[in-house]
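**Q** Need coordinates for the below:
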Amino acid sequence: MQTIIKREGLKRSKFHAKRKETLATLPKYEARAVARFVRISPRKARSVINSIRGKNVSEAFNLLEFSSKKAARIVYNVLKSAVANATNNLGLSEENLYVAACYVNDGPRMKRVWPRGRGRADIIQKRMSHITVIVRDREKENETKAK
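**A** So this is what the prediction gives:
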C-alpha cells in the first residue's frame, strides 16, 4: 500500500511567477513560438530572420520556402508553430496574421579542440541559437489601438 505524502508550503521559484505574470499580460491577438538550442550560428540565422520581419505570414512562408539557407528551414518550422499557436490557442485567422517581431539570441557554445602544428591547439566554438517568432492579428491590433 502506497502512502501519499502531502507537501505544504512549497512554492515555485520567483522566475515561474514572473513568467506567469508576463504571459498573462500578453495581448490576446499575439502568439509566439520559440526554438531553443538550435545548432546554427546566430549570425547566420539573423540574416534569414531579418528578411521576414513585418511581413504577412503567407509572404514570409514563401520567402522561407524558396530560400536556400539552412536557417530558413528552421525559421520556417518556428513560424509554422507560431501560426498554429495563434489559430488553435487564440482562435485567430491565418489570413490576418503578420510577423510582428522575430529575433535570435545566442545560446550556449560547444567548445571543441582543433589540434594544430607544434603541439598547439585551437578552440572551435560551435554556436547555438534561441529563435523567437511573434505573430499578431493585424485587424484585432488595429481595433484595440482605435479604442
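
**Q** make it CA atoms for all contacts and neighbour counts henceforth
**A** OK.

**Q** By residue count, which helix of this structure is the longest?
**A** In the chain, assigned by DSSP state H, the helix with the most residues is helix 70-89.

**Q** Contacts only, for the residue lying closest to R39 once chain neighbours are set aside.
**A** The shortest distance from R39 to any residue that is not its chain neighbour, by C-alpha to C-alpha, 6 or more residues apart in numbering, is 4.7 Å, and that residue is M128. Contact analysis of M128 by C-alpha atoms under 8 Å, 6 or more residues apart in numbering lists 37-42, 106-109.

**Q** 6 Å instead?
**A** Contacts for M128 were tallied using C-alpha atoms under 6 Å, 6 or more residues apart in numbering; they are 37-41, 107-108.

**Q** And the host helix or strand of it, what's buried?
**A** If you go by DSSP states H and E, M128 is part of strand 121-137. Within strand 121-137, the residues that count as buried by 16 or more other C-alpha atoms under 10 Å are 127-137.

**Q** For V83, which residues are in contact?
**A** No contacts exist for V83 under C-alpha under 6 Å, 6+ apart.

**Q** here's the other one to compare against:
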Amino acid sequence: MPAQNFVSMNFEATAQLNSLRISPRKVRLVTDVIKGLPVERARQELKFSAKDAARPVLKLLESAVANAVHNHHLKPETLVVKHTAVNGGSILYRWMPRAMGRATPLRKRTAHVSMVLSGEVDEKAKAVAAAGADAPAEKTPAGKAE
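**A** Model prediction:
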C-alpha cells in the first residue's frame, strides 16, 4: 500500500516548559516513565511519584491535554504521550567558597521540556467549533450609565 494513500486519524498536540530550575538529568528520570502511556495512566504515575520534577511535568502534561482538546479538537480519552524531550537550558554560575581563599564554580542547571500527545479527532467538537467561528457575534446594546 503506497504511503500517499494512507490517511491517519491520529493528530498531535504539543506543549513546552522552558527554563525549569531542575537538572535535565533528573527531569529525564520522570519523563522516561510516562513515554508511551495513555494520559490517564501518566497522570497517576506523576501524582504518586516521589521525584520533585514530577509536579512541573504533571502541569506540562495538563497543558498539553488542554492544547489537544481546545486547539486541535482531540478526544481526551484517546490521548497518549507520544514523545518527550528534555534538553539543557541556560546554566546559572555561582561560586562556592573553599579552603585557602579559593572558590569553585557551582553550575545550577535548567531544563527545557517538550511533550507531544497523540490522539483521535473529536468530529463533533470540531464541527461545533467550526460553526461557532463562522457565525457572527450577536450585538447587544449596552446599558445606559446613570
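
**Q** Can you give the structural similarity as a TM-score?
**A** Comparing the chains after superposition, counting by TM-score structural alignment, normalised by the length of structure 2, produces a TM-score of 0.75; 114 aligned residues with a C-alpha RMSD of 1.7 Å.

**Q** Which part of structure 2 matches the strand holding M128 of structure 1?
**A** In the comparison with structure 2, strand 121-137 of structure 1 aligns to the range 103-119 (TM-score structural alignment).

**Q** quick one: that stretch to structure 1 mean distance?
**A** The superposed stretch 103-119 of structure 2 is, by mean C-alpha distance after the TM-score superposition for structure 1, a mean 0.4 Å from where its aligned residues fall in structure 1.

**Q** now the longest strand along structure 1 and strand 121-137, what's the angle there?
**A** Once structure 1 is assigned using DSSP state E, the strand that runs over the most residues is strand 97-115. Between strand 97-115 of structure 1 and strand 121-137, the angle comes out at 170 degrees (axes from the mean of the first three to the mean of the last three C-alpha atoms, to 10 degrees).

**Q** contacting residues around strand 97-115 of structure 1?
**A** Contact with strand 97-115 of structure 1 is made by 37, 53-57, 121-137, as judged by C-alpha under 6 Å, 6+ apart.

**Q** what about the aligned partner of T87 of structure 1 in structure 2, distance to V39 of structure 2?
**A** Following TM-score structural alignment, the counterpart assigned to T87 of structure 1 within structure 2 is V69. Applying C-alpha to C-alpha, to the nearest Å, the value for V69 of structure 2 to V39 of structure 2 is 13 Å.

**Q** More neighbours: which of the two?
**A** It is V39, of V69 of structure 2 and V39, that has more neighbours when counted by other C-alpha atoms under 10 Å, with 24 against 20.

**Q** Report the inter-axis angle for the longest helix of structure 1 versus strand 121-137.
**A** Counting by the same axes, to 10 degrees, helix 70-89 of structure 1 points 40 degrees away from the direction of strand 121-137.

**Q** Counting neighbours, which bits of helix 70-89 of structure 1 end up buried?
**A** Neighbour-count burial for helix 70-89 of structure 1, with 16+ other C-alpha under 10 Å as criterion, is recorded at 71-72, 74-76, 78-86.

**Q** Fine, thanks again, bye for now.
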